[in-house]
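**Q** whatever this is, show me its structure:
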Amino acid sequence: MNFILNTFRFIGLTVYYVLESLVFYIVPKRKKNVSGEIVLITGAGSGIGRLLSLKFARLGATLVLWDINEEGLKETGRLARENGGARVHSYICDCSKKQDIYRVADEVKKEVGDVSILVNNAGVVTGKKILDCPDSLIEKTMEVNTMAHFWTYKAFLPAMLASNHGHLVSIASIAGLMGFSRCSDYSASKFAAVGFAESVDREIRDLQKTGVKTTIVCPCLINTGMFDGCISQCPRLLPALEPEYVAEEIITAIRQNQEFLLLPRTSYMFALKYILPVKAFTALMDYLLVHRVMNNFKGRPKKD
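**A** Now for the predicted structure:
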């Protein structure tokens, strides 16, 4: 009897949520107010992290900016204040080091307060084939792109759960849903970041902490300089994304409590990976020349 009731409940909820999704696609959800929220953004010194900082500043949030690049961090802080951010707090933090994360997190809690929106944005990429990639770079990729998420969640999630209020945002990648050539370490780190964020979301639901939200972001190639040299071989279907567009979509997703954001929308076709035979999906990727995207990778120039 329980099986039958649970089955009908599952079918009913599925139909309801599908219809709800269609309605919200036509009539967007109301956006929540983030004014006064304490927003921590890792990797805020450049790229998407900087743009998100400026947008949150305009919305009246209290900003906590983390980056290892002191120069970039200062510039983001200056721009954020010019964009209306009256409360901007900047911290040098090496997200590849657990103890550094915990130390700076303690400073934030003492000096600013409990973080209510955490944006794990910091990331690194090597762009090397697995046999050409030094062990130290592989370890750095995993430490920044994956392990840092564990430490920031452990530092700031308890206060969110205690107040039943907060938002966890993981900036992952389409490479966290499928593997790309010359991205073995990067893809591994992003697959892990997606899996970690999904698992924590499940734990939060089990605790019935409905006021703590999660958003996972998986964009394709973005023109921030991080993937300099990479060129989309199928620009009509999978164009390189402009940072301003990506940042605005992320802000909208956060304010509408959207659980998952994939950019651009055409990249939802990668779901065929779980439907088509492996060889058929590989043929599709070959047709789209996806395997060539990293061929001319240069990345951001490294400072001496």
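
**Q** all contacts plus neighbour counts: C-alpha atoms, from now on.
**A** Will do.

**Q** please enumerate the helices of the stretch 151-300 of the chain.
**A** 184-206, 243-255, 278-287 (DSSP state H, counting those that start in this stretch).

**Q** these: which one's closest to Gly77?
**A** Closest approach to Gly77 among those (CA to CA): helix 243-255, 17.1 Å.

**Q** pull out the buried positions in the closest one.
**A** Pro243, Glu244, Val246, Ala247, Glu249, Ile250, Ile251, Thr252, Ala253, Ile254, Arg255 (16 or more other CA atoms under 10 Å).

**Q** how far away is the third one from Ile275?
**A** Right, the one you point to is Val246. 28 Å (CA to CA, to the nearest Å).

**Q** again with the second one
**A** Taking CA to CA as the measure, Glu244 falls 33 Å from Ile275.

**Q** now the residue positioned nearest the centre of the chain: how far from Leu272?
**A** In the chain, the centroid-proximal residue (CA atoms, centre = their mean) is Ile171; its distance is 0.8 Å. Here Ile171 is placed at a distance of 22 Å from Leu272 (CA to CA).

**Q** try Gln233
**A** 19 Å.

**Q** same question for Ser46.
**A** Distance from Ser46 to Leu272, by CA to CA: 34 Å.

**Q** quick one, which of those two is more surrounded?
**A** Taking other CA atoms under 10 Å, Ser46 and Leu272 do not tie; Ser46 has more neighbours (21 against 13).

**Q** how about the contacts made by Ala240?
**A** Counting by CA atoms under 8 Å, 6 or more residues apart in numbering, Ala240 touches Cys220, Leu221, Ile222, Asn223, Ile231, Ser232.

**Q** remind me what the longest strand that the chain contains packs against, helices and strands.
**A** Taking DSSP state E as the criterion, the chain has its longest strand at strand 212-219. Contacts defined by 3 or more CA pairs under 8 Å, 6 or more residues apart in numbering; DSSP states H and E place strand 212-219 against strand 166-171, helix 184-206, helix 243-255, strand 260-263.

**Q** repeat that with 7 Å
**A** strand 166-171, strand 260-263 (3 or more CA pairs under 7 Å, 6 or more residues apart in numbering; DSSP states H and E).

**Q** most tightly packed of these?
**A** strand 166-171 (a mean of 23; mean count of other CA atoms under 10 Å).

**Q** for the contacts of Ala240, which one is nearest Phe10?
**A** Nearest to Phe10 among the contacts of Ala240, with distances taken as CA to CA, is Cys220, at 32.9 Å.

**Q** please provide the structure for the following sequence as well, for comparison with the first:
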Amino acid sequence: MMESIDWKEVVLTVLRVWWMCIYGVYCMAESFVRSLLPRDYQRKEIRGEIVLITGGGSGIGRLLCLKFAEKGAKIVTWDIDEEANERTARMVKEKGGICRSYTVDLCNPKDIYATATKVKQEFGKVDILVNNAGIVTGKSLMNSLDDDIIQTFEVNALSHFWTVKAFLGDMMLSNKGHIVTVASMAGWLGYNKMVDFCASKFAAVGFDEALRMELKSEGAEGIKTTVVCPVYVNKQAFDGVIATKLLATLSPDRVASEIVDATLMNVPVLMLPKIMRLVLLLKLLLPEKFVYKVAAATGLTTMMDKQQGKWEEY
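**A** The predicted structure follows:
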């Protein structure tokens, strides 16, 4: 005997599909309109808020400290290099900003939690957390030491768990805050001589996406997240990297400025340059054999052949 059709359920399903289609069109239209608006109209105010940046002792981290301070934020910089970290703090203060430096080993969860407690007691609640610290070796998998692989994951991925756990609770109490994950396009695309680095950045990208979903599902939509995915940046960690025929390396100053703007505009995913969204789409649609040929022809498979940075933090 055939089961009777539940027409009420059929109608509800059709209505749900139509609603999702309409909502999807609305979201795309909203995104398009936002892209046309001047950035000045989209940036949120962070004057007086506390911004904590890991890896603030050098490179992009130092630039982020200076640029967030220019927006009126109070800066906390974390780095394992005490001297470089203190130099960053001095640079911020010389420009009229407020900054405090803490020496932290991001490979040590206990050190992270203890220093986080100290920051809250001495400085206050962290409003924006920027997980920027990262390291790269540029070695093939078989030439990578086990300890180096572990350290890559500890700094580039696992430390994000500990820092977020240390500060997210306070953000959830007020349903306000922002967590920035500085990952890489190597978190979406694999490269040779970067197996450990790519794997750690894939983890960082996944961490951000899952965290964003979790926060929304728990009603904490006032806490925003941003994942930053640039291609190779022209900095010490990537000394000797060959610019491809398709893409040139990015300047640290440009990347830092884009990170600050993406944070202030609550951009969930920042890919630099923007054409990388198209590259990623083509990677998903085209056959793998063809994708490899394109990568080889444009120099993506040889970019790291002359890389000279070793355990450089960026």
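
**Q** the helices of the stretch 151-300 of the first structure: which one's closest to Ile38 of the first structure?
**A** Per CA to CA, nearest to Ile38 of the first structure of the helices of the stretch 151-300 of the first structure: helix 243-255, 13.8 Å.

**Q** ok, the contacts of Ala240 of the first structure in the second structure: which stay?
**A** Using both residues aligned by TM-score structural alignment, their matches' CA atoms under 8 Å, the second structure keeps these contacts from the contacts of Ala240 of the first structure: Cys220, Leu221, Ile222, Asn223, Ser232.

**Q** in stretch 45-62 of the second structure, which residues are buried?
**A** Within stretch 45-62 of the second structure, the residues scored as buried using 16+ other CA under 10 Å are 46, 49-62.

**Q** out of these, which comes closest to Lys93 of the second structure?
**A** Taking these together and measuring to Lys93 of the second structure by CA to CA, the closest member is Arg62, at 12.7 Å.

**Q** which SSE is the closest one in?
**A** Arg62 of the second structure belongs to helix 59-70 when elements are defined using DSSP states H and E.

**Q** the equivalent of Val217 of the first structure over in the second structure: neighbour count?
**A** In the second structure, the residue equivalent to Val217 of the first structure is Val228, according to TM-score structural alignment. By other CA under 10 Å, 26 other residues sit near Val228 of the second structure.

**Q** surely Val228 of the second structure and Ile179 touch.
**A** No - using CA atoms under 7 Å, Val228 of the second structure makes no contact with Ile179, being 11.0 Å away.

**Q** Ile223 of the second structure contacts Asp170, doesn't it?
**A** No - under the criterion of CA under 7 Å, Ile223 of the second structure makes no contact with Asp170, lying 10.7 Å away.

**Q** name the residue in these two with the higher neighbour count.
**A** It is Ile223, of Ile223 of the second structure and Asp170, that has more neighbours when counted by other CA under 10 Å, with 21 against 16.

**Q** quick one: contacts for the residue lying closest to Lys224 of the second structure once chain neighbours are set aside?
**A** In space, and not counting its chain neighbours, Lys224 of the second structure is closest to His178: 4.7 Å by CA to CA, 6 or more residues apart in numbering. Residues near His178 of the second structure by CA atoms under 7 Å, 6 or more residues apart in numbering: Asp127, Ile128, Leu129, Ile223, Lys224, Thr225.

**Q** in the first structure, what residue corresponds to the second one?
**A** Translated: Ile128 of the second structure. Aligned partner of Ile128 of the second structure by TM-score structural alignment: Ile117.

**Q** check the burial of that match by counting its neighbours.
**A** Neighbour count for Ile117 of the first structure, taken as other CA under 10 Å: 27.

**Q** ok, now Asn296 of the first structure?
**A** Asn296 of the first structure, neighbours per other CA under 10 Å, totals 13.

**Q** gap between the residue opposite it in the second structure once aligned and Val233 of the second structure?
**A** Here Asn296 of the first structure is matched to Lys306 in the second structure, going by TM-score structural alignment. To Val233 of the second structure, Lys306 of the second structure is 15 Å away according to CA to CA.

**Q** may I ask you to name the longest helix in the second structure?
**A** In the second structure, taking DSSP state H as the definition, the longest helix is helix 7-36.

**Q** Ser35 of the first structure versus Ser90 of the first structure, what's the distance?
**A** 19 Å.

**Q** same deal with Thr210 of the first structure?
**A** Thr210 of the first structure is 20 Å from Ser35 of the first structure, by CA to CA.

**Q** likewise Leu276 of the first structure?
**A** 45 Å.

**Q** kindly report the same for Val15 of the first structure.
**A** In terms of CA to CA, Val15 of the first structure sits 35 Å off from Ser35 of the first structure.

**Q** again, but for Leu289 of the first structure
**A** Distance from Leu289 of the first structure to Ser35 of the first structure, by CA to CA: 44 Å.

**Q** element containing Glu75 of the first structure?
**A** helix 70-82.

**Q** so where is that helix in the second structure?
**A** Going by TM-score structural alignment: helix 70-82 of the first structure matches residues 82-94.

**Q** got a list of contacts for the matching stretch?
**A** With contacts defined as CA under 7 Å, 6+ apart, stretch 82-94 of the second structure is touched by 56-58, 62, 66, 69, 77, 79, 98-101, 103.
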